[in-house]
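Participant: Pasting the sequence and the predicted coordinates here, then a few questions.
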Amino acid sequence: MMSKPKIALQLWSIKEDLAADFAGTLKKVKESGYDGVEFAGYNELSAHEVRELLVANELEAAASHIPFEKLTEDLTGVMAFEKTIGNSRIVCPWLSFEDYAQWKAAFVKLDEIGKTLQENGFSFYYHNHAHEFQQVAGVDLLHYMTAHTSYVKLEVDLYWLAQAGVTVAEWLKDHETKIGLLHFKDLTADRRESTEIGHGILPMKDYLTFAKDQQLPWLIIEQEAFQDYLPLEAAKIDCQNLTALRDEVYA
């Protein structure tokens, strides 16, 4: 029987709670049912302090979002920090350029970063939004990136893929060899913003079937907008609902 993937929370979802009480909020994340977390900053804690909090709460570091500027300016420091906290997956969370040539140059740099990371025991990912399909007219920049890099995988944000207007199932299939992580985030019926998993219109079971076929190790939840619940409440609902769907798909 195939083992089920673990479920992590992208901590950007609860950034205000973390800013107020990082340690206490991580405890609540564990109590909500999560196996791990994906970092989006460390609230000025040291790597050893972060590691101690993970151990104390029996949480794993599923991945970390590290800004492009930090990756280019201090990759050695990034690797040292991530090794200390027990993380092996590094994600570039955002790029934006108006000029196609600038995008191409950035992808060359991403591949150089990815090569160094791989040589040091890490895997490297780029996390998409919708603008990668829109910023350069007629060009799917993510497709270009996958075709012209060897050391960069995709952390596909399924919500933003849907918001970009592409046929998600076909796009995932066409790029499956490059996809290493998924962001699970549901979309409100009016297609305006994110919502709790199971409360929106995206076909989460189909996405889980893709994750199963690709044997992805983690399912990462993210939510950026909140209609009826506070972020920590929403995060608990997200975990409960995705866990139930995962258990159904992986039965």
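Facilitator: Yes, it's here. Residues are numbered from 1 along each chain as shown.
Participant: all contacts plus neighbour counts: C-alpha atoms, from now on.
Facilitator: Fine.
Participant: any idea how far the most centrally placed residue in the chain lies from His129?
Facilitator: Nearest to the mean C-alpha position of the chain, counting by C-alpha atoms, centre = their mean, stands His183 at 4.9 Å. Distance of His183 to His129, computed by C-alpha to C-alpha, to the nearest Å: 11 Å.
Participant: any shared contact partners between the two?
Facilitator: Any residue near both His183 and His129 by C-alpha atoms under 8 Å, 6 or more residues apart in numbering counts here, and that gives Asp157.
Participant: from memory the residue nearest to the centre of the chain sits against Leu216, does it?
Facilitator: No: counting by C-alpha atoms under 8 Å, His183 stays clear of Leu216, with 11.6 Å between them.
Participant: that older thread, quick check: nearest residue in space to the residue nearest to the centre of the chain, chain neighbours excluded?
Facilitator: Asp157 (4.5 Å; C-alpha to C-alpha, 6 or more residues apart in numbering).
Participant: wait, isn't the one you found in contact with Phe184?
Facilitator: Yes: when contacts are counted by C-alpha under 8 Å, Asp157 is listed as touching Phe184 (6.8 Å).
Participant: Settle it for me: which of the two has more neighbours?
Facilitator: Remark: of Asp157 and Phe184, Phe184 carries more neighbours, 24 against 21, as counted by other C-alpha atoms under 10 Å.
Participant: can you pull the contacts of that one?
Facilitator: Neighbours of Phe184 in contact, by C-alpha under 8 Å, 6+ apart: Asp157, Leu158, Tyr159, Ile197, Met204, Leu219, Ile220, Ile221, Glu222.
Participant: Was I right to think the last one contacts Ile14?
Facilitator: No: using C-alpha under 8 Å as the test, Glu222 is too far from Ile14 to be in contact (9.2 Å).
Participant: higher neighbour count, these two?
Facilitator: Using other C-alpha under 10 Å, the more surrounded residue of Glu222 and Ile14 is Glu222, with 27 against 22.
Participant: State the distance from that one to Leu161.
Facilitator: Relative to Leu161, and taking C-alpha to C-alpha, Glu222 is found at 14 Å.
Participant: follow-up on the earlier one: show the buried residues in the contacts of Phe184.
Facilitator: Neighbour-count burial (16 or more other C-alpha atoms under 10 Å) applied to these gives Asp157, Leu158, Tyr159, Ile197, Met204, Leu219, Ile220, Ile221, Glu222.
Participant: So which of these are in strands?
Facilitator: Those of the buried ones among the contacts of Phe184 mapping onto strands are Asp157, Leu219, Ile220, Ile221, per DSSP state E.
Participant: and of those residues, the nearest to Ala63?
Facilitator: Ile220 (9.2 Å; C-alpha to C-alpha).
Participant: Wait, the closest one touches Glu38, no?
Facilitator: Yes: under the criterion of C-alpha under 8 Å, Ile220 makes contact with Glu38 at 7.5 Å.
Participant: what do the two both touch?
Facilitator: Ala8, Leu9, Gln10.
Participant: show me the contacts for the closest residue to Ala19 other than its chain neighbours.
Facilitator: Counting by C-alpha to C-alpha, 6+ apart, Ala19 lies nearest to Asn43, which is 6.6 Å off, once chain neighbours are set aside. Residues near Asn43 by C-alpha under 8 Å, 6+ apart: Leu18, Ala19, Phe22.
Participant: Comparison target, given below:
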Amino acid sequence: MTYKRRTFLKTTAVASAAIAAMPSLMASVVKPSTKIGVQLYTVRNEMSSDPKGTLEKIARIGYQKLEGAGYDAGKIYGFSGKEFRSIVSDLGMELTSGHMSSQVFAEGFDQALEFMVDAGQQYAVFPWLSPEQRVSLDQYKGYAATLSKCAEKAKSAGITVCYHNHDFEFQELDGELPMNILLSETDPEMVKIELDLYWITRAGLDPIQFFKDNSGRVPMWHVKDIANTPERGFAEVGTGTIDFQSIFAEKKTSGMKHFFVEQDQSENPLKSIELSYKNLTEKILG
């Protein structure tokens, strides 16, 4: 499906009341039938200083799935794939997915595959392009070729390759939207999309329409809210303007299998992901 710059229905809802009080990290939370994931980039500073202690706190909140953001040369947060798998398994969690740099996809994917197999990781996600990496459509064609090549390698290991969006993929470049290139020049059965609900909404598009246009090709989501402020910054899930109930109602259309809470910026990341978890379980998932 090709996207044009036209008016899209924005998924917005009435903003909720201000946060009255943050829940305690020591509280025991009942895990719902739906396994909720968290993107560890949210707690990147905590993972850097105390990875095991931070993982214990994440498990205590109730999260059962993790998406990594610290892979480097065969390790994550200083642990091998087998070591990390053992640590999170003992806490009742799994490393479902991981963001790996464009350089890893281009030059270090074979080593990354070994790590993913050892870690039990099911998805490899191409996460971000710096400004100089996205100045031409030919660059995006190159990324599509890289994604396709890596997807072929990953298939034999039972691992799925995904592309994670921001807003710039939905901004015209030489008269075309880069997302069109990534979608049209890759096999929809081989290369999937991890849709960031915040960024696609910030770009002025409707995530539900994206699901319909790419049915079954969006197995993972980033779930994060847009603050009800002029700046429209990052907010805890359920405290902002995105209508998550409507979006989750279309999970079959999307083909969604996993979703991860993420908040790029927060004064207290652990409290933020706990509030997001609470709102998901009590207000959104039902």
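Facilitator: Received, thanks. In this text the structure is predicted, and so the values were computed from the model without any measurement.
Participant: and the residue nearest to the centre of structure 1, what pairs with it in structure 2?
Facilitator: Mapped onto structure 2 by TM-score structural alignment, His183 of structure 1 lines up with His222.
Participant: mean distance, the helix or strand that its match is a member of to its aligned residues in structure 1?
Facilitator: In this assignment (DSSP states H and E), His222 of structure 2 forms part of strand 220-223. Its aligned residues in structure 1 lie a mean 0.6 Å from strand 220-223 of structure 2 after superposition (mean C-alpha distance after the TM-score superposition for structure 1).
Participant: What is the subsequent helix or strand relative to that strand?
Facilitator: Downstream of strand 220-223 of structure 2 (by DSSP H and E), the next one is strand 225-226.
Participant: before we move on, the earlier item: could you check which residue of structure 2 pairs with the residue nearest to Ala19 of structure 1?
Facilitator: Matched to structure 2 by TM-score structural alignment, Asn43 of structure 1 sits across from Tyr77.
Participant: could you check the distance from its match over to Met100 of structure 2?
Facilitator: Taking C-alpha to C-alpha, one finds Tyr77 of structure 2 at 13 Å from Met100 of structure 2.
Participant: hey, what's in contact with both of the two?
Facilitator: Gly70, Tyr71.
Participant: wait, what's in contact with the residue nearest to the centre of structure 1?
Facilitator: So His183 of structure 1 contacts Glu155, Val156, Asp157, Leu158, Tyr159, Leu219, Ile220, Ile221, Glu222 (C-alpha under 8 Å, 6+ apart).
Participant: now Glu222 of structure 1
Facilitator: Counted by C-alpha under 8 Å, 6+ apart, Glu222 of structure 1 has contacts Leu9, Gln10, Leu11, Trp12, Ser13, His183, Phe184, Lys185.
Participant: will you turn those into a markdown table that also has distance to Trp171 of structure 1?
Facilitator: Converted to a markdown table, those look like this (distance: C-alpha to C-alpha, whole Å):
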| residue | distance to Trp171 of structure 1 |
| --- | --- |
| Leu9 | 24 |
| Gln10 | 23 |
| Leu11 | 27 |
| Trp12 | 26 |
| Ser13 | 26 |
| His183 | 15 |
| Phe184 | 16 |
| Lys185 | 17 |
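Participant: just the buried members of these?
Facilitator: Using 16+ other C-alpha under 10 Å, the buried ones in these are Leu9, Gln10, Leu11, Trp12, Ser13, His183, Phe184, Lys185.
Participant: Now do the helices in structure 2.
Facilitator: Assigned by DSSP state H, the helices in structure 2 fall at 44-49, 51-61, 81-90, 102-107, 109-119, 137-155, 178-184, 197-202, 207-213, 244-248, 251-254, 269-279.
Participant: Show me the one of these that comes nearest Phe170 of structure 2.
Facilitator: Across the helices of structure 2, Phe170 of structure 2 has its closest neighbour in helix 178-184 (6.1 Å, C-alpha to C-alpha).
Participant: could you say what helices and strands the closest one packs with?
Facilitator: helix 137-155 (3 or more C-alpha pairs under 8 Å, 6 or more residues apart in numbering; DSSP states H and E).
Participant: Which stretch of structure 1 lines up against the helix it packs on?
Facilitator: Residue span in structure 1 matched to helix 137-155 of structure 2, by TM-score structural alignment: 100-118.
Participant: again with stretch 199-210 of structure 2
Facilitator: The aligned range for stretch 199-210 of structure 2 is 160-171, by TM-score structural alignment.
Participant: quick one: terminal-to-terminal distance for the matching stretch?
Facilitator: End-to-end for stretch 160-171 of structure 1, by C-alpha to C-alpha: 12 Å.
Participant: And Cys92 of structure 1? What does it align with in structure 2?
Facilitator: In structure 2, Cys92 of structure 1 lines up with Phe126, judged by TM-score structural alignment.
Participant: so who does Val91 of structure 1 touch?
Facilitator: So Val91 of structure 1 contacts Ala63, Ser64, His65, Ile66, Phe124, Tyr125, Tyr126, His127, Glu155 (C-alpha under 8 Å, 6+ apart).
Participant: Please report how far it lies from Leu242 of structure 1.
Facilitator: From Val91 of structure 1 to Leu242 of structure 1 the distance is 22 Å (C-alpha to C-alpha).
Participant: who's in contact with the nearest residue to Gln122 of structure 2 once chain neighbours are set aside?
Facilitator: Distances taken as C-alpha to C-alpha, 6+ apart put Ile159 closest to Gln122 of structure 2, at 4.9 Å, once the chain neighbours are dropped. Neighbouring residues of Ile159 of structure 2 by C-alpha under 8 Å, 6+ apart: Gln121, Gln122, Tyr123, Ala124.
Participant: ditto for Val249 of structure 1
Facilitator: Residues in contact with Val249 of structure 1 (C-alpha under 8 Å, 6+ apart) are Lys205, Leu208, Thr209.
Participant: Return the closest of these with respect to Met79 of structure 1.
Facilitator: Of those, the one sitting nearest to Met79 of structure 1 (C-alpha to C-alpha) turns out to be Leu208, at 30.6 Å.
Participant: about what we covered before: may I ask which two of the ones in strands among the buried ones among the contacts of Phe184 of structure 1 are separated the most?
Facilitator: Spanning the widest gap among these are Asp157 and Leu219, at 11.0 Å by C-alpha to C-alpha.
Participant: Find the residues that touch each one of these two.
Facilitator: Contacts common to Asp157 of structure 1 and Leu219, judged by C-alpha under 8 Å, 6+ apart, are Leu182, His183, Phe184.
Participant: thinking again about what came up before, against Leu40 of structure 2, how distant is the match of His183 of structure 1?
Facilitator: 12 Å.
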